[in-house]
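1. sharing a model that was predicted from the sequence below.
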Amino acid sequence: MKTNRLKNVILIKVIVLITISCIQDDNFNIPDLIFEEPIINGNVITIDAIAGMLAQAQNNGDDTFTFEDTNTYISGYVISSDEAGNFFEELIIQDVLENPTRGIKLLIDINPLFARYEIGRKLFVKLDGLTIGTTNGVFTIGVRDGNTIGQIAASLENEVIQRSTERGELVPLTIELDRLNNNLTNLYVTLQNAQFNRSEVLDLNPLTYASEPTDQFDGERVLESCNSNLPIVFSTSTFADFRGLELPAQSGTINGVLTKNFFGDTFNFVVNTPSDVNFENPERCDSIEIDCGLTDTQGTVNLFEDNFENQRTRQRISGNGWTNFIQEGTEAFEAFRSSGASPSLGISARIGSRNSGDVSSIAWLITPRIDLDAQDGETLRFMTSNSFANESNLELLFSTDWDGIEASITNATWINLPSAFIVGDNDFFGDWFDSGVVNLSCIEGMAYIAFRYTGNGDSAFNGIYELDEIIINSL
């Protein structure tokens, strides 16, 4: 009996030794998951084709369109990733890898998605039972939820989405901010020669992507094109892994998804990860600055003054040597009077692009020429208010080489005077704010002083500014 037990023990040891000897090394790599190209038993149509179906339905008074027993699929390539937390329970897909023409947002109750649906992965989406429409301003597919579009249930994932073996490299579509339209949403795009607004990255405390005390749900920053001088909202989720990183102060190229905000009325630029922000050029395209600072001394010799009381309300500011010039868009500085929640100071000047429909609104209000060599201690003082400035901008500039002709305004050198306080969006809209006594004594020659408004018809950039009690004095 003992002999048999001994033989069994020896036999087991021999088997173990033989098994171990068959192992070539100790590299236990996880094997690659192998899957086959799905067999699509149905017709495959384009994203653009179903966009046309939705347009037909909307022309007939319907907000959505639902597919019933069509045995039809769409195909597309994934352009979004939730790996860094900047997308959540959605896939953005576009029709082709390069030069795309149409994209769509797919809502699904699954998180995370990036491991199965990587960027550049081709997908097939079965349309039966799904509904298309416009959600948050962009073309969307999901399931009908009352009058809206809801998420596809996780249990239906494998029935609805077929993952192709094909995965390619996305080539971002180059866009310019003066040519944006709704058909470009849900596409992987690139903005070249861009930067973040100077107020967000050049101050002593640069802003982060989305971890400021005022950031709720999303951090919204101002991304600027140096080519068109137009802005766009750069949006980052407050749940993104990189929300605490500081925005880069340099300029360069940025790749991401063009989408819209929650309300669907403002274009947004969204990146998958901060590595999509390739800002490595130390040169920026900001206006030149000369900062003479503020002073406590305001002279008594008046060089120029206007409180706009002689203007006609609802008419363009004119007379008294003013140049009121529209560089882009349809909006000019106008006189207004108000006694409401945002009162004027009698008659004041106002500029804004709300309800303008302008792709870009740039307007100038320029003083007559002032000789800054004829006396000493020149200063400027004025008052500003706003009616929700949003991300529109009012700047104080001067030029010593403008010839006084409107056609050459944009060819002249305009230099920013940053020390003046100009009301911001966070300031109470019912109050008026003093600029401080702006020192002009470091400027030499014949100079024009200008107020330049920059905005557009987009709700994020259509703010209104009010201006009054402008006075230039010397000692």
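-> On my side now, so go ahead. Numbering: from 1, shown residues only.
2. rest of the way, CA atoms for contacts and neighbours
-> Fine.
3. select the longest helix from the chain.
-> For the chain, the longest helix by residue count, based on DSSP state H, is helix 2-21.
4. any idea which helix or strand comes after that one?
-> Per DSSP states H and E, the first helix or strand lying C-terminal to helix 2-21 is strand 43-45.
5. off-centre distance for that following strand?
-> Distance of strand 43-45 from the chain centroid (C-alpha atoms, centre = their mean, to the nearest Å) equals 34 Å.
6. before we move on, what about stretch 4-22?
-> Worked out by C-alpha atoms, centre = their mean, stretch 4-22 lies 69 Å from the chain centre.
7. ok, now stretch 234-254?
-> Mean C-alpha position of stretch 234-254 versus that of the full chain (C-alpha atoms, centre = their mean) differs by 11 Å.
8. endpoints of that stretch, how far apart?
-> Start and end residues of stretch 234-254 are separated by 11 Å (C-alpha to C-alpha, to the nearest Å).
9. how many neighbours does the closest residue to Thr413 other than its chain neighbours have?
-> Sequence neighbours aside, Ser399 is the residue nearest to Thr413 in space, at 5.8 Å (criterion: C-alpha to C-alpha, 6 or more residues apart in numbering). Residues near Ser399, counting by other C-alpha atoms under 10 Å, number 21.
10. quick one: contacts for Ser399?
-> Counting by C-alpha atoms under 8 Å, 6 or more residues apart in numbering, Ser399 touches Ala412, Thr413, Trp414, Ile415, Ala447, Tyr448, Ile449.
11. here's the one I want to compare it with:
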Amino acid sequence: MNRSKYKPGICYLLFFMIMVSCVQDDDFSVPNQLNIEEQQTIIDIQDGLKNGTYTEISIEALKQQFVAGEVVQFASNSVVKGYVSSSDKTGNFYKELYLQDQPSNPTAAINIVLNQVDSYNQFNLGREVYILLQDLFLGETASEILAIGGAADGNRIDLMSENQIKTHLFRSLITEDLTPLELNFSDINENYIGMYVLISNVEFPEYLIGQSYFNAIDDFDTQRKMQRCEGFSYEEFSLETSSFATFKNEILPSENGTIKGIISKSYGGDDFVLVLNDTKDVALTNTRCSPLNADDFVVVFEETFNDAIDEQILDTEGWINFAERGQVLWTEQIYSKNGYAEFGTFGANDTSNVGWLVSPGINLDENLNAFLNFNLAQHHLTSVRNTIDVLISTDFNGTDVLNATWLEIEAKVPTKYDEWYTFKDSGLIDLSNFSETVYIAFKVTGSGTNEALDGAYQLDDFRILKEK
């Protein structure tokens, strides 16, 4: 029988050294030290950033290098740094992690696709990570999420191999506590993908009470609708849970509160979704909310556009329809017996179009504590530069739009990420800081010759309200 040539004492020493140097494989605790090779690599990277061997690039600047429909390979000695915002500890993320540029108040985030499971043991939540970009790739995943990967698969990004992870992805000793970015559902857009966020005043619809996070009839992922009260209706957004999540059979909470998670996209990239790191981030313990009741308010002024004549230039009494640039004006439209106002530039020959729709003057002196409320929808928006601004003026003379003083109003307006033709409630906009006669304007910027800017905005149910 062969016997080991190592004495027991030496074996124990070797075992201890192996355990210390392989902390990334420890399933039971977050690593708080690096092995010698890792530590030296981080020192070399930091020294290289100081002496010019490496060039640091921000996540935001890195994302700007993306070319739509292409996978780009990095050639320079660039380094990007970020903080891990996602965790695969519960199995809700698979062979991916997200990095955001700051532990709090992040401005950009990026997806990393890698051939590694249980990456949380090495790249734990809040861990500072350096990526050597040379020879890696930038492109979109199958979910149309911008990511760093190890290869190109046609016009999509592919996983970093185990060897690439060892030579390109490095954690430092620093682990920060992440402060979630507070958002409303209506705020969410492409820029927030990968960020750790917090949504307040959230609940699951009553029809989901008693249901679990994952629906057993689904093969891979389940999307559960969430809602939050906003004005006279609900805002909605989807929570996505993987079939591999350890918490998939937990019952959805029935109350209202806060949810923290990562903004991502559904498979195929059709919808934005919120993905949990852990159900510890779900704190729904408050009383359910109720949308405002219109019966609790008096209507001071209202325009429903129900007298619209389909596809004619809008000439609703008292409203100013003005083209600042180009020839396009707001039009009256009817769909399914509902009238509304619309500004769209499709088919126009103008390089630039700016169209205003200004309300009649509304006297607020007799209506203290008044609120503005309206519904807006969009269709065919593809660019954030195809915009609508909601403005208010107290010195407009009723004719000279451009020489009046206009202040922007914060309102919930549709973006290119919202479903086409679906009206969004603006919420109640407080007008108590204004007095005398005010005018409300809707100003759209687009283009008839640029297909990226020829989308349309629709306005309906414009109201000034005051509480009874």
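-> Arrived safely, thanks for sending. Since the structure is predicted, the reported quantities are computational estimates derived from the model, not experimental observations.
12. what's the TM-score here?
-> The TM-score (TM-score structural alignment, normalised by the length of the second structure) is 0.55; 288 aligned residues with a C-alpha RMSD of 3.5 Å.
13. one step back: could you check how far the residue nearest to Thr413 of the first structure is from Phe304 of the first structure?
-> Here Ser399 of the first structure is placed at a distance of 16 Å from Phe304 of the first structure (C-alpha to C-alpha).
14. now do Glu224 of the first structure
-> 34 Å.
15. ok, those two, which is more surrounded?
-> Counted by other C-alpha under 10 Å, Glu224 of the first structure and Phe304 do not tie: Glu224 has more neighbours, with 24 against 17.
16. if I pick that one, what's in contact with it?
-> By C-alpha under 8 Å, 6+ apart, the residues touching Glu224 of the first structure are Ala194, Gln195, Phe196, Asn197, Leu230, Pro231, Ile232.
17. what do you get for Thr285 of the second structure?
-> The contact partners of Thr285 of the second structure, taken as C-alpha under 8 Å, 6+ apart, are Glu255, Asn256, Gly257.
18. which of those count as buried?
-> Buried positions within those, assessed by neighbour count (16 or more other C-alpha atoms under 10 Å), are Glu255, Asn256, Gly257.
19. counterpart of the residue nearest to Thr413 of the first structure over in the second structure?
-> Matched across to the second structure, Ser399 of the first structure finds no residue, judged by TM-score structural alignment.
20. for Glu56 of the second structure, state which of the buried ones among the contacts of Thr285 of the second structure is nearest.
-> For these, the residue nearest Glu56 of the second structure by C-alpha to C-alpha is Gly257; the value is 39.5 Å.
21. does that closest one touch Cys229 like I think?
-> No. Counting by C-alpha atoms under 8 Å, Gly257 of the second structure stays clear of Cys229, with 11.5 Å between them.
22. what sits in contact with each of those two?
-> What both Gly257 of the second structure and Cys229 touch, as defined by C-alpha under 8 Å, 6+ apart, is the set Asn201, Val202.
23. now do the strands in the stretch 301-450 of the second structure.
-> 312-313, 320-325, 331-335, 338-344, 353-358, 362-363, 370-379, 387-393, 407-408, 424-425, 429-430, 437-446 (DSSP state E, counting those that start in this stretch).
24. residue range for the last one in the first structure?
-> Strand 437-446 of the second structure corresponds to no residue of the first structure when matched by TM-score structural alignment.
25. mind listing what the spatially closest residue to Pro180 of the second structure that is not a sequence neighbour touches?
-> Closest residue to Pro180 of the second structure apart from its sequence neighbours, by C-alpha to C-alpha, 6+ apart: Val197 at 4.4 Å. By C-alpha under 8 Å, 6+ apart, the residues touching Val197 of the second structure are Pro180, Leu181, Glu182, Leu183, Lys260, Gly261, Ile262, Ile263.
26. which residue in the first structure aligns with the third one?
-> Under the alignment by TM-score structural alignment, Glu182 of the second structure pairs with Thr174 in the first structure.
27. need the contact list for the nearest residue to its match once chain neighbours are set aside.
-> Setting aside the residues directly before and after it, Thr174 of the first structure is nearest to Thr190 in space (C-alpha to C-alpha, 6+ apart), at 4.9 Å. Contact analysis of Thr190 of the first structure by C-alpha under 8 Å, 6+ apart lists Pro172, Leu173, Thr174, Ile175, Thr253, Ile254, Asn255, Gly256.
28. run these past the second structure and keep the common ones.
-> Compared against the second structure with both residues aligned by TM-score structural alignment, their matches' C-alpha atoms under 8 Å, those retain Pro172, Leu173, Thr174, Ile175, Thr253, Ile254, Asn255, Gly256.
29. and the residue nearest the centre of the first structure, what helix or strand is that in?
-> Central residue of the first structure (C-alpha atoms, centre = their mean): Val233, 2.0 Å from the mean position. Per DSSP H and E, Val233 of the first structure falls inside strand 231-237.
30. same check, this time on Val20 of the second structure
-> If you go by DSSP H and E, Val20 of the second structure is part of helix 8-21.
31. what does Tyr188 of the first structure give?
-> Going by DSSP H and E, Tyr188 of the first structure is in strand 187-196.
32. Provide the aligned range in the second structure for that strand.
-> Aligned using TM-score structural alignment, strand 187-196 of the first structure spans residues 195-204 in the second structure.
33. quick revisit: in strands, which of the buried ones among the contacts of Thr285 of the second structure appear?
-> Judged by DSSP state E, these include Asn256, Gly257 as members of strands.
34. could you export the buried ones among the contacts of Thr285 of the second structure as a markdown table, including distance to Val438 of the second structure?
-> As requested, those are exported to a markdown table (distance: C-alpha to C-alpha, whole Å):
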| residue | distance to Val438 of the second structure |
| --- | --- |
| Glu255 | 40 |
| Asn256 | 37 |
| Gly257 | 37 |
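35. the helices in the first structure, which residues?
-> Using DSSP H, the helices of the first structure run over 2-21, 47-59, 157-160, 198-201.
36. format those helices as TSV; extra columns: distance to Ile108 of the first structure and mean neighbour count.
-> Below are the helices of the first structure laid out as TSV (distance: least, C-alpha to C-alpha, whole Å; neighbours: other C-alpha atoms under 10 Å):
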stretch	distance to Ile108 of the first structure	mean neighbour count
helix 2-21	47	10
helix 47-59	18	16
helix 157-160	8	13
helix 198-201	35	17
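37. no further queries at this time; thank you.
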